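Asker: I would like the atomic coordinates for the input below:
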Amino acid sequence: MSINTIFSDFCNSIKMIEDEKWQSRVAEITKKINKKYYDSDDDHNHRLFVGSVGRRTATNKVSDYDILYILPWEVYHRFNNHSGNGQSDLLQEVKECIKERYPRTEIRADGQVIDVTFNNGYGLIEVVPGFENDNGSFQYADTNDGGKWRTTNPRPEKQKCTVDNDATYGTFRDCTRMIRVWKNHRGFVFSGLLIDTLIDKFYENNSDILENNSYSSYPFILKKIFEFLSEQNEDQQYWHALGSNQQISNHGSNRFIREARKVVDKLDGVDFDNESEVLKCFSEIFGYQFRQFVNDSVTRTTEDFATTYFSGIDIKGSFDIECVVSQNGFRDHSIGYYLSSKLGTIFKNKHLLFKVTNLDLPINIDQNNLKYYWKVRNFGVEAERKGQLRGHIHVGGKTKRESTKYKSMSHYVECYVVDNDVVIARNKIIVPIGEYEDAR
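Answerer: Just a heads-up that it's a prediction; the model follows:
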């Protein structure tokens, strides 16, 4: 198929689809809150979808709905006059209101939101009680440090996304979603609002391509976007959000800049007149969600892919994979010891211990509820001959033991940290295996 067709299919496949179950749950929560604070059975007023869902830049793998519920100002004054942490008391009251409707659902009120977590991979609804100011912004509660009120202004952000999308004939939202697919495939933190803001800035700085919106032009546009991202300042602490001009920071140590540089290096070596070369490169950049449209055989493989195995991917943190290589009669070494050697490989009949280390997640995530999944992917003639072209995903723990059997420089082991069937962190390590069985 052509570049135009493949990018069209890909972009349409990653658009967020309104789920009836989500809509029903949101309506039920809205109805419950309206009954308590407005004495109304209305199930759609006094709420505002915010975040990526509200800006309509979320992908089909969105794991949570952010909703701001607009409460009467008399409620604000009631809790603002509390002698203690009135902000915490407000969240607890709204939490108990929702709990009456969903008594068996896990509901937590902490920080700035009320998390309503549904099982079976349906993620969560994040409820933010707020109070609308005369200028259209909102006051909302922050329970940290004894409690305080903060201000947010999501409407101009939503409006700016719509303006940008109209100006680019739909390309703006396509690009914001593709960048989300990229960061989730690579497994690093990149705030959704920062993604939307930087794509907005990109179009401000590249107005000459505003009307260059055919799917066949997407490889060229994406190359320019990755160049733009790679040129951001790694020391920058915050950016000003599109539309609202609010300060936003990225909690991933600005890794997106380094990752974008890797993509630029890949694309610099691509002949953009060679269609198969272009598609191969973007298959590596976006992973299975793109590659399935390029290669039909990928959809027929027995290999498991995170994007289809789990209900969602929303990278919120990071970790490292440590690998210790051992063999009876020899000293243990890290895999790096072997890879830095002249041969740059490890050999057969070694034992490998993989371990998750340096796990870094937001403080509101309960690590006791996390699950760890592993994928071992084998390649090469030897593995194929023995029927060992592995690629299934299995649940495990923080460690995994394997051994080296089949020669290939492309074997890898990948780990997924999963919260309620949503991947929130992922990493992989390449395990090149050489020929010699008795080498140290």
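
Asker: use CA for all of it now, contacts and neighbours both
Answerer: OK.

Asker: how far is stretch 58-67 from where the chain is centred?
Answerer: A distance of 10 Å separates the C-alpha centroid of stretch 58-67 from that of its chain, computed with CA atoms, centre = their mean, to the nearest Å.

Asker: One more, so I can put them side by side:
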Amino acid sequence: MSTASRFDKFLENIKVLPSQQVAALTSANAIARKLHSRYGDTPYSDDSRMIIGSYGKGTAVRPPRDIDVLYFMPYADYSRFDQYRGNGQSALLQEIKRLFQERYPKTKEIGGDGQVVVVDFSTGHTVEVLPGWRATGGGFLVPNTHNGGSWQHVDHNAEIKFVADSDIRSLGNTRNLIMMMKVWQTNCSVPIKSLVLEFRSTSFLSGWEYAKKSTTYYDWMVRDFFGELVGKTNSWHTIPGTNEKKHYGDAWLSKAQSAHGRAIKACEYEAAGKDLEAAYEWRKIFGSQYEF
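Answerer: Here you go, the predicted model:
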């Protein structure tokens, strides 16, 4: 198999199946409807919620992870929890948690994690629920329970657009690169945030000379991405639509260096026509979803 055909097959193996997308969206809508039964002050519609995260950005991979849903709360509830003497944000998440425990008593886990309530279905689908309000001037206000509680400004529309615009400019390579890096993240247990991989992928492709090329160039793309990533330890990026800085840290550095070394070796094998040897090195990075 050629370089292009192997990477084409790899992408086919890691993209979420239509049936998995439907199942994830069904779970997310069930959660949103349950919230609407308690908090909604208008008839339910899809405008009552927003799919964010990897499903919203079109970068979800197989096996499926969680699906993130932002539910738009009535303003009266913002005023109610904002008046709490201490950490009304935590009180909000705990109230939502109790609501789900009544409706989904057999779920494996329900808990609050800083901003979200996590509903882990026995079917394998996990829904992360983020309550929020549309903010004046754009973006959303969401709860953050850390450090005594606060309301945090986020803009998921800007994050989604950031990835989508890059994907258009790169002729589809941005989402493919992000998905491949998420597989590396899982396969090699890399302690790096998916948001960092998204930022680095879009930034890398904005300056890479082969950014619009086909999968024939994907061996070089992976190699050069890792090479640039290694040089970005402890850097930061401004989260789209906000002034918040996302710091990269360096806990992932040794695994990125290892992946870069293997990608260099794989590219050498590709150039020499040693397809099996090349595929073996890619498999060390990406796991069994990369086929020989």
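
Asker: And the TM-score between these chains?
Answerer: Remark: TM-score between the superposed chains equals 0.88 [TM-score structural alignment, normalised by the length of structure 2]; 287 aligned residues with a CA RMSD of 2.3 Å.

Asker: Give the equivalent position in structure 2 for T57 of structure 1.
Answerer: Counting by TM-score structural alignment, T57 of structure 1 corresponds to T59 in structure 2.

Asker: same question, L193 of structure 1
Answerer: Using TM-score structural alignment, L193 of structure 1 lines up with L195 in structure 2.

Asker: burial measure for that match, as a count.
Answerer: 17 (other CA atoms under 10 Å).

Asker: Now do the same contact list for it.
Answerer: Listed by CA atoms under 8 Å, 6 or more residues apart in numbering, L195 of structure 2 has no contact partners.

Asker: So it, which state does it fall into?
Answerer: Here L195 of structure 2 is recorded as helix under DSSP: H, G, I helix; E, B strand; the rest coil.

Asker: I'd like the distance between it and Q289 of structure 2.
Answerer: L195 of structure 2 is 22 Å from Q289 of structure 2, where distance means CA to CA, to the nearest Å.

Asker: What of W236 of structure 2?
Answerer: Applying CA to CA to W236 of structure 2 and Q289 of structure 2 gives a distance of 31 Å.

Asker: And for K106 of structure 2?
Answerer: Counting by CA to CA, the gap from K106 of structure 2 to Q289 of structure 2 is 32 Å.

Asker: Repeat that for H153 of structure 2.
Answerer: 38 Å.

Asker: Skipping its backbone neighbours, what lies nearest the aligned partner of G88 of structure 2 in structure 1 in space?
Answerer: Under the alignment (TM-score structural alignment), G88 of structure 2 pairs with G86 in structure 1. Nearest residue to G86 of structure 1, sequence neighbours excluded (CA to CA, 6 or more residues apart in numbering): F79, at 4.8 Å.

Asker: I'd assumed Q92 was in contact with that neighbour.
Answerer: No - using CA atoms under 8 Å, F79 of structure 1 is not in contact with Q92; the gap is 11.2 Å.

Asker: Find the nearest non-adjacent residue to I67 of structure 2, please.
Answerer: Spatial nearest neighbour of I67 of structure 2, chain neighbours left out: V127 (5.0 Å); criterion: CA to CA, 6+ apart.

Asker: Tell me the residue in structure 1 aligned with the one you found.
Answerer: Counting by TM-score structural alignment, V127 of structure 2 lines up with I125 in structure 1.

Asker: For my notes, confirm that match occurs in a helix.
Answerer: No - I125 of structure 1 is assigned strand when assessed by three-state DSSP, not a helix.

Asker: That one: neighbouring residues, count only.
Answerer: What I125 of structure 1 shows, counting by other CA under 10 Å, is a neighbour count of 22.

Asker: which stretches of the stretch 1-150 of structure 2 form helices?
Answerer: 3-14, 18-39, 53-57, 75-82, 88-103 (DSSP state H, counting those that start in this stretch).

Asker: Just name the most buried of those helices.
Answerer: helix 53-57 (a mean of 20; mean count of other CA atoms under 10 Å).

Asker: And that one, how far out from the chain middle?
Answerer: In terms of CA atoms, centre = their mean, the centre of helix 53-57 of structure 2 is found 6 Å from the chain centre.

Asker: elements contacting it?
Answerer: strand 66-72, helix 156-169 (3 or more CA pairs under 8 Å, 6 or more residues apart in numbering; DSSP states H and E).

Asker: who touches it?
Answerer: 60, 67-69, 160, 163-164.

Asker: Have a look at how far, on average, it is from structure 1.
Answerer: Helix 53-57 of structure 2, aligned to structure 1 and superposed, deviates on average by 1.9 Å (mean CA distance after the TM-score superposition for structure 1).

Asker: returning to what we had before: quick one, which of H153 and Q289 of structure 2 is more surrounded?
Answerer: Between H153 of structure 2 and Q289, counting by other CA under 10 Å, H153 is the more crowded of the two (21 against 16).

Asker: just checking, what residue in structure 1 corresponds to that one?
Answerer: By TM-score structural alignment, H153 of structure 2 lines up with T151.

Asker: returning to what we had before: state the distance from the residue nearest to I67 of structure 2 to K193 of structure 2.
Answerer: Plainly put, V127 of structure 2 is 18 Å away from K193 of structure 2 if you go by CA to CA.

Asker: Tell me how far the counterpart of N144 of structure 2 in structure 1 lies from G86 of structure 1.
Answerer: Alignment note: N144 of structure 2 maps to D142 in structure 1; criterion TM-score structural alignment. Distance from D142 of structure 1 to G86 of structure 1, counting by CA to CA: 10 Å.

Asker: swap in Q159 of structure 1?
Answerer: Distance, Q159 of structure 1 to G86 of structure 1, using CA to CA: 32 Å.

Asker: Stretch 201-219 of structure 1: which residues count as buried?
Answerer: Using 16 or more other CA atoms under 10 Å as the test for burial, stretch 201-219 of structure 1 gives 202-203, 210, 212, 215-216, 218-219.

Asker: how about those residues in JSON lines, adding secondary structure and distance to V298 of structure 1?
Answerer: Output for the buried residues of stretch 201-219 of structure 1, formatted as JSON lines (DSSP: H, G, I helix; E, B strand; the rest coil; distance: CA to CA, whole Å):
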{"residue": "F202", "secondary structure": "helix", "distance to V298 of structure 1": "33"}
{"residue": "Y203", "secondary structure": "helix", "distance to V298 of structure 1": "34"}
{"residue": "L210", "secondary structure": "coil", "distance to V298 of structure 1": "34"}
{"residue": "N212", "secondary structure": "coil", "distance to V298 of structure 1": "31"}
{"residue": "Y215", "secondary structure": "helix", "distance to V298 of structure 1": "22"}
{"residue": "S216", "secondary structure": "helix", "distance to V298 of structure 1": "23"}
{"residue": "Y218", "secondary structure": "helix", "distance to V298 of structure 1": "23"}
{"residue": "P219", "secondary structure": "helix", "distance to V298 of structure 1": "22"}
